[in-house]
Every structure is written in structure tokens, then in C-alpha cells.
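Chemist: dropping a prediction and its sequence here:
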Amino acid sequence: MLRVEELEATLPSMTQWRALARRSVDWAALEADLGTALPSDYRSLAEAYPPLVVDDFLFVSVPRPGAEASWASGRRYSSEILQDLYEMGDTEGYVPYPEPGGLLCWAESNEGDVFYWKISFPDPDAWPVVVRGANGDWSEFPVGAVEFLACVYRRTIDVPGMPRSFPGDDPKVLA
């Protein structure tokens, strides 16, 4: 798994938002609420950073300490939307979590693209990233969330269906 520091090297403007001390997310409560553990790279990101907006396009959702239930509720809402798409036959066979092999949302774009983990292995660190483009394109990548972000912004991963301006030449990160 890629470490947060490697993502910071790719997106140096994000470091201004790094917490001075580890953010105390109650992972036990959150994961009990969700019914699953979460990947270690993502946990490290959430302990170091608040929710982030990259290049005024990509919103990376992380739980806020004390608001873990709200974050889990947001994931359930995203699963309901995916369930509706599944029932309409618009998911290329992907199913929402908590179905076996289901998708769990961790990021979205301001144009309707959604970034998921595919919960297909018992080890969360092995979950691939799945992207549903706003135009209905589906793509799967055998990397975790942090590595996915670093590779996208290094331009070593191309995500079909994304706007031509993604990723930007000099991405800025806001919190």
C-alpha cells in the first residue's frame, strides 16, 4: 500500500491541511456501524487530514472525529443510490455494499463521478478502487485509495470517462 507521504509528494499543496496531531477517529465505532474494517491507507489519510477537495473537482470524504456515525450514514445513502442504479441495470453487475463484493463510496467529483472500494476480499488492504464516471463508464483499478489518487495525479492511471481537464496540470488541494 502506498503511504500518505507519497501522496503528499504528488500533491504538495495538500500538506497545508495536515493535522498537527493525529486525528482521533473512533475506528471501532465506525467500523461496527459499517459492518466492515476499512483499508489502512485510507485510515492513515483520515487520521492526518480533514475531508479534501482536489483541484476543485474531487471530494475525498473522510470521517471527522466525533461524527463517525454521520460518515457511515453518508456511505449508506451512497449505497442506496447505487442500489437504484443496479435495479435499473446501470452498474455492469457491480452491487452496493453490504452485498458480497459490494461497492462502498469513499470519494465523489463535482460532476457526478463516484469512487468506490470493491469489498471483494476479507483484507481491506486488497480492495480495488472502482470508478463510475458521470457518463456511466465503469473502471476498476487494483490499487488502494491513496495509491489511486497518487497515480491519477502523477498521470500513471487514466480513468476513462473523466473530463479532459482531469487531472489538472497544477492541482490545488482545499479542505
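Modeler: Alright, I've got the coordinates. Residues are numbered from 1 along each chain as shown.

Chemist: C-alpha from now on. contacts and neighbour counts both.
Modeler: OK.

Chemist: pull the longest helix from the protein.
Modeler: The longest helix of the chain (DSSP state H) is helix 68-87.

Chemist: distance from the chain centre to it, please.
Modeler: Helix 68-87 has its C-alpha centroid displaced from the chain centroid by 13 Å (Cα atoms, centre = their mean, to the nearest Å).

Chemist: ok, now which ones touch the residue lying closest to Gly133 once chain neighbours are set aside?
Modeler: Leaving aside its chain neighbours, Gly133 sits nearest to Asp113 (4.4 Å; criterion: Cα to Cα, 6 or more residues apart in numbering). Contact analysis of Asp113 by Cα atoms under 8 Å, 6 or more residues apart in numbering lists 131-134, 162.

Chemist: repeat the analysis, applying 10 Å as the threshold.
Modeler: 57-58, 107, 131-138, 161-163 (Cα atoms under 10 Å, 6 or more residues apart in numbering).

Chemist: about what we covered before: please name every helix or strand in contact with the longest helix of the chain.
Modeler: Packing contacts for helix 68-87, counted by 3 or more Cα pairs under 10 Å, 6 or more residues apart in numbering; DSSP states H and E, involve helix 27-34, strand 103-109, strand 114-118.

Chemist: another one to put next to it:
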Amino acid sequence: MTSIDRLTDLCPPPPTALSTNWSSTEQALGMQLPTDYKQIADTYGPGAFCGFLHLYHPYAPTQWTSLTGPMSATIRTQLQHDRDSGTHPVPHDPRHLFAIGVTDNGEYLFWLTEPADAPEKWTIAGTEARGPRWFTYAGGLADFLTAVLSGCETVPLFPDSLLAQGVFFSPTTAAPTSTSVGTAAQPPAGMTADSRDIRAWARANGYDVPDRGRIPVAILEAWENPGNG
């Protein structure tokens, strides 16, 4: 049984998902991607595991949750600043960290992209929201998700109640049917931005935003009018 088979047996995917142009996606990113990630993205599409862990996807509804959007570079720049200034310890070279997901609480999930030309050997790392703690997993993304969702792997940064409602995947309900790879996907007309996207954008741009509750008006205005910041 393959890694993706174990994951789908544990967490059934939606009946349909988007078909991704991986050649164009990898060309836009300038790197090859792990096979298991491409299988997960094609099988599940954009969405969240247990309503908590959101993987970035090439066809996500906003640029802030798109694999080809600006988040990975923005987060890498922040980590480099933290490492250089000593604000927070960063146990890995930020140049080798590529952000691939975010939780509802603001923890980021990364690939450790070493060796750069061997994506099947990339492992997983994560950091807490605006804090010093990190975790690592010595395996690929599909194995990591299976270990976490089965309860075999405990991530100290994740809530104890993660599996309290069972194991499930919630697809994004308003994902675009197509997008120009390399260009950030935009929400469909009339779609309200997800608060998770706004919080992720705010943290990446240096705003102090609470994990829960009302998002300050100033941050909402900055999100809606980024060119005025």
C-alpha cells in the first residue's frame, strides 16, 4: 500500500477535485515537487484536514493560500530576519524552507528542501505562530498527515482536540475552476475572504493579529487596500 493509499483510507477525499497542470506549476516555482504532494493536491483539492490544517494548493481561491503565491517567500524573509536578529531561533536555514500549509492557529508547515534536486527525500518541519518552538518529521507529507491523523504522531504545537470530531477533509467551497499558474488566484466575485487567509496575510506582513476572535478594523482595511500600506 502506498503513502497516498494509506492517507485516503484513513481520510476519504471528496468525490471530485481539481486537475492540476503540474508541469506549469513546477515551472512557475522553479523546482520539482514531491510526488506525494501532487497526489494529495489532485486527490483532495484545496481545503482543510480536520478543519484545522490547510495545505497550500496551486488552485487555491486566494493568493495567500496558493502554492504559487507570495506566502512562502514572505515567510522565508521573516524567518531570515528572525534568525539574523535573534528574535526567534530558527533551527533550519530559511533558504531551505518552503511553506506548504498553515493551521487555524497560525502554525506554518514547511518542506525541508534538501537536497534541492531530490524532492522525494524532502522532510517536514513546522513552527508555532510568532513563537520559538519548532517540530520536525523525518518523512514526506503523505506519511506525516497519516501519522498525525491516525494519532500515531503527536505534534506538540497542535491542539489535543485535533481528532475529537474524527478524521475528515473539508474542501474549499468556492475554489476557482481554473487559474493561470504563476499568477495568484483571486476569489470569485462575491466571495468573502476567509478569516484564516487574512490572519495569515497579516502575520506575514508584520501585523499583530489574534488567533481567535474579531480581526481589528485596521488590519481588514490594510487587507482590502494593500497598496495604501
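Modeler: Okay, I see it. Computed from a prediction, not measured in an experiment: that's the story for all the values here.

Chemist: drop the TM-score for these two in here.
Modeler: The TM-score (TM-score structural alignment, normalised by the length of structure 1) is 0.81; 163 aligned residues with a Cα RMSD of 2.5 Å.

Chemist: please enumerate residues in contact with the longest helix of structure 1?
Modeler: Contacting residues not belonging to helix 68-87 of structure 1 are listed as 25-35, 61-65, 88-98, 102-106, 114, 116 [Cα under 10 Å, 6+ apart].

Chemist: make a PyMOL selection of whichever of these turn out to be buried.
Modeler: Here is the PyMOL command that selects only those of these that count as buried (16 or more other Cα atoms under 10 Å):
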select buried, resi 25+30+34+61+62+63+64+65+91+94+95+96+97+102+103+104+105+106+114+116
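
Chemist: give me the most central residue, structure 2.
Modeler: Residue closest to the average C-alpha location in structure 2 (Cα atoms, centre = their mean): Gly101, at 1.2 Å.

Chemist: quick one: map it onto structure 1.
Modeler: Aligned by TM-score structural alignment, Gly101 of structure 2 pairs with Ala107 of structure 1.

Chemist: so who does that match touch?
Modeler: Residues near Ala107 of structure 1 by Cα under 10 Å, 6+ apart: 51-53, 58-62, 113-117, 131, 145.

Chemist: preserved in structure 2, out of the residues you listed?
Modeler: Among the contacts of Ala107 of structure 1, the contacts conserved in structure 2 (both residues aligned by TM-score structural alignment, their matches' Cα atoms under 10 Å) are 53, 58-62, 113-117, 131.

Chemist: just send those back as a markdown table, with distance to Tyr42 of structure 1 too.
Modeler: Conversion of these to a markdown table gives the following (distance: Cα to Cα, whole Å):
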| residue | distance to Tyr42 of structure 1 |
| --- | --- |
| Val53 | 15 |
| Leu58 | 16 |
| Phe59 | 14 |
| Val60 | 10 |
| Ser61 | 10 |
| Val62 | 8 |
| Asp113 | 19 |
| Val114 | 16 |
| Phe115 | 13 |
| Tyr116 | 12 |
| Trp117 | 11 |
| Val131 | 16 |
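
Chemist: residue in structure 2 matching Tyr86 of structure 1?
Modeler: Per TM-score structural alignment, the equivalent position to Tyr86 of structure 1 in structure 2 is Gln80.

Chemist: from Lys118 of structure 1, how far out is the nearest residue to Leu7 of structure 1 once chain neighbours are set aside?
Modeler: Leaving aside its sequence neighbours, Leu7 of structure 1 sits nearest to Ala150 (Cα to Cα, 6+ apart; 5.0 Å). Per Cα to Cα, to the nearest Å, Ala150 of structure 1 is found 19 Å from Lys118 of structure 1.

Chemist: I'm done for today, thanks for sticking with me.
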